[in-house]
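Take a look and give me a structure for this.
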Amino acid sequence: MTPNDAPRPRITIPRVEIPSAARRQWREAIRERLQRDPGQREAWLALGSMERALGNLEAAAQAYAACGPDHPLAAYMHDLLVGAPRPESTLGSELRTPPFIYLEDFLSETTVAEIHSAFERQREAFHPHEVTSGGGVTGRLDDYRRSFGTRGDDETRELILTPVRAALAEQRIPERLGVSFDAGDIEIELSSHLDHGMFVPHRDAVPAVPTRRLTFVYYFHRLPKRYQGGDILFYDDHGPRQLWIRSCFTRLTPKHNSILFFPSDRVHEVTPVSCSSDDVFDGRTTIRGCFHDGWMSPAQPA
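Below you'll find the model as predicted:
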């Protein structure tokens, strides 16, 4: 099935958000304020928040650093954005910003070429994705998730899992992200987002699949890049119920041959993709994996 065969959206999920243009205007106003009085910590915090929501992670880290190392939230955010996440317990508040580890140039050129070949070999297996609701019902919701994919075959699994396992051990990724899990299932999914492709804010660990602990997403695409969009947003949350905050997030624009690790229970989103081609390999192609704490029951969807 091609994207043109997909049924039109059946439901509408409201999207209330602050336009990037408004954020840029606020950022300039904060910068002007800091030029007059650079000692305002709250302004530096606000600038850091604006920069990370716009995807300017280096500038955001610099803004948080300006608050000084004795500010718990600023110190946590700075370390997170420079690739050295610290335990969330150091925050000293109920506000939580999802930790993540992002690595560029993850695979050798030879392995990237092998993954391209593996995707091509499984072209006919790609189908519209389904989602699983909190009540365990699985089906298509085109205004919730719009993408194509398939489970990876054994060769593809080994191509990606061998370097992923090495990274987990060598870089102590579970410990740095505050995630722990025993040996269990590992899901692998090949995915492509084409024109209007997206995935609204969600958690990978849901009541229907509670054993997911650590998610990774490997990003690669044809060169030159043939799509736009497809950023990933990590939403802050607050309080014991982990209520996520629509206006506070960190934006990442993943590069070709990069990988992202994050806890499966944190709210994240894939922003809409623009792509003029119907070829699944011209879109935002990824390999997503989830490490489980133990083994899924036969009733659990993969």
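
switch to C-alpha atoms for all contacts and neighbour counts from now on
Noted.

Is residue 156 located within a strand, as I assumed?
No: assessed with DSSP: H, G, I helix; E, B strand; the rest coil, residue 156 is helix; it does not lie in a strand.

can you tell me which residues contact it?
Residues counted as contacts of residue 156 (CA atoms under 8 Å, 6 or more residues apart in numbering) are 115, 118.

run this one through as well so I can compare:
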Amino acid sequence: METLDLIQLARTYISYDQFEKAKSTLTQHLQATPNCPHAHDLLSSISKQKEQDIGVVSCPHVIIPDLLPVELIDELLNDADTHIGKFEEGRVLGAVDIAPEVRKSLRLKDLELTKKMELWFRPILHRELSKYSSQLGIALFEISEIELKFCCYPNGSYFHRHRDDQATYGDESGKRIPCRRRISFAYYFHRRPQRFSGGELRLYATDRKNNIYSHNRIETLPPHFNTMVLFPSGFFHEVLEVFEPSGDIMNGRFAINGHICEALPSQEKTSTAAQGASS
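As a prediction, the model looks like this:
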């Protein structure tokens, strides 16, 4: 069997939590290629599964119920209804990419609504960052940006498995820059009583270093009304398909999705500024 085939076979075993088979496959590979760094990394991943940042580990998450007063939620729903004609297809990988094979959802962009979301959510996230970071096993970091997106998942919507920390944005020169997302969150709300089914958030145990997720260790969280869920951006996750028979957008699953992004280290900021000044 070819070298790359053995590596891929080991990754597949790991994704199904068959660690002994993966170890045997990697050992076989290293007998032929003893200095392969990727094989050594995968073996380390298997042998150190219990460490927070090594191996396929379950996705930590924080659930915050009853986040907002009900009157504020009614205001959000009224805003959505008022601007229903402004909803656009949700995008992936950047501002211009629509990929229905990956994501099918709607997003509402409105200046006044954005100001409202910032007023309600940014203070909470800034104030509680230390607590959330500790609960999620993330070292405390300086915030550069909090992304906030007003989303709707009507009938037939979904967002297939992905990692948020792999997203990039384009700078003025067209270069793709990492978003430096550290914590992802979703705040759920909808009309009452709930008229849709599905739309659960599925969190996958993930080996972030080797970009592997487990098919077996999965946690599925319903989109409970007035609840926020936070989790590290480096874990694979997905939104399951929403079912709502009437087809009315306003009967769908609403969410304010976002990411807390880390600021560049001081040295890197200085380097980036110098490059900008010299270009």
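
ok, which stretches of the stretch 151-300 of the first structure are strands?
All strands of the stretch 151-300 of the first structure, identified by DSSP state E, counting those that start in this stretch, fall at 186-193, 198-202, 212-220, 228-229, 232-238, 243-252, 258-263, 268-270, 273-274, 284-292.

Can you tell me which of those is nearest to residue 111 of the first structure?
Relative to residue 111 of the first structure, the nearest member of the strands of the stretch 151-300 of the first structure by CA to CA is strand 212-220, separated by 11.4 Å.

so how much does the closest one differ from the second structure once superposed?
Strand 212-220 of the first structure, aligned to the second structure and superposed, deviates on average by 0.8 Å (mean CA distance after the TM-score superposition for the first structure).

Pull the distance from that strand to the chain's centre.
Here strand 212-220 of the first structure is found 8 Å from its chain centre; the criterion is CA atoms, centre = their mean, to the nearest Å.

Check stretch 259-279 of the first structure too.
6 Å.

ok, now stretch 193-200 of the second structure?
Counting by CA atoms, centre = their mean, stretch 193-200 of the second structure comes out at 21 Å from the chain centroid.

Over to stretch 222-236 of the second structure?
Centroid displacement of stretch 222-236 of the second structure relative to its chain, using CA atoms, centre = their mean, is 9 Å.

Can you give me every residue that contacts residue 66 of the second structure?
225-227.

circling back: ok, which of the strands of the stretch 151-300 of the first structure comes nearest residue 96 of the first structure?
Going by CA to CA, the one of those nearest residue 96 of the first structure is strand 232-238, 5.3 Å.

circling back to that earlier point, now that we have the contacts of residue 66 of the second structure, which one has the most neighbours?
residue 225 (21 neighbours; other CA atoms under 10 Å).

residue contacts, the corresponding residue of the first structure for that one?
Using TM-score structural alignment, the partner of residue 225 of the second structure in the first structure is residue 256. Going by CA under 8 Å, 6+ apart, residue 256 of the first structure touches 104-105, 219-221.

elements contacting the strand or helix carrying residue 6 of the second structure?
Of the helices and strands defined by DSSP states H and E, residue 6 of the second structure is found in helix 3-15. Under the contact criterion of 3 or more CA pairs under 8 Å, 6 or more residues apart in numbering; DSSP states H and E, helix 3-15 of the second structure touches helix 19-32, strand 212-221.

gap between residue 122 of the first structure and residue 286 of the first structure?
To residue 286 of the first structure, residue 122 of the first structure is 14 Å away according to CA to CA, to the nearest Å.

quick one: residue 249 of the first structure and residue 232 of the first structure, what's the gap?
Using CA to CA, residue 249 of the first structure is found at 10 Å from residue 232 of the first structure.

Compare these two (neighbour count), which wins?
More crowded of residue 249 of the first structure and residue 232, by other CA under 10 Å: residue 249, with 25 against 21.

so that one sits right up against residue 52, yeah?
Yes: the pair residue 249 of the first structure and residue 52 passes the contact test of CA atoms under 8 Å, sitting 7.2 Å apart.

still on that earlier bit, reformat the helices and strands packed on helix 3-15 of the second structure as JSON lines; add distance to residue 109 of the second structure.
Listed next are those as JSON lines, based on distance: least, CA to CA, whole Å:
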{"stretch": "helix 19-32", "distance to residue 109 of the second structure": "46"}
{"stretch": "strand 212-221", "distance to residue 109 of the second structure": "27"}
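
In contact with the aligned residue in the first structure for residue 240 of the second structure, which residues?
Applying TM-score structural alignment, one finds that residue 240 of the second structure aligns to residue 271 in the first structure. Neighbouring residues of residue 271 of the first structure by CA under 8 Å, 6+ apart: 198-200, 229-233.
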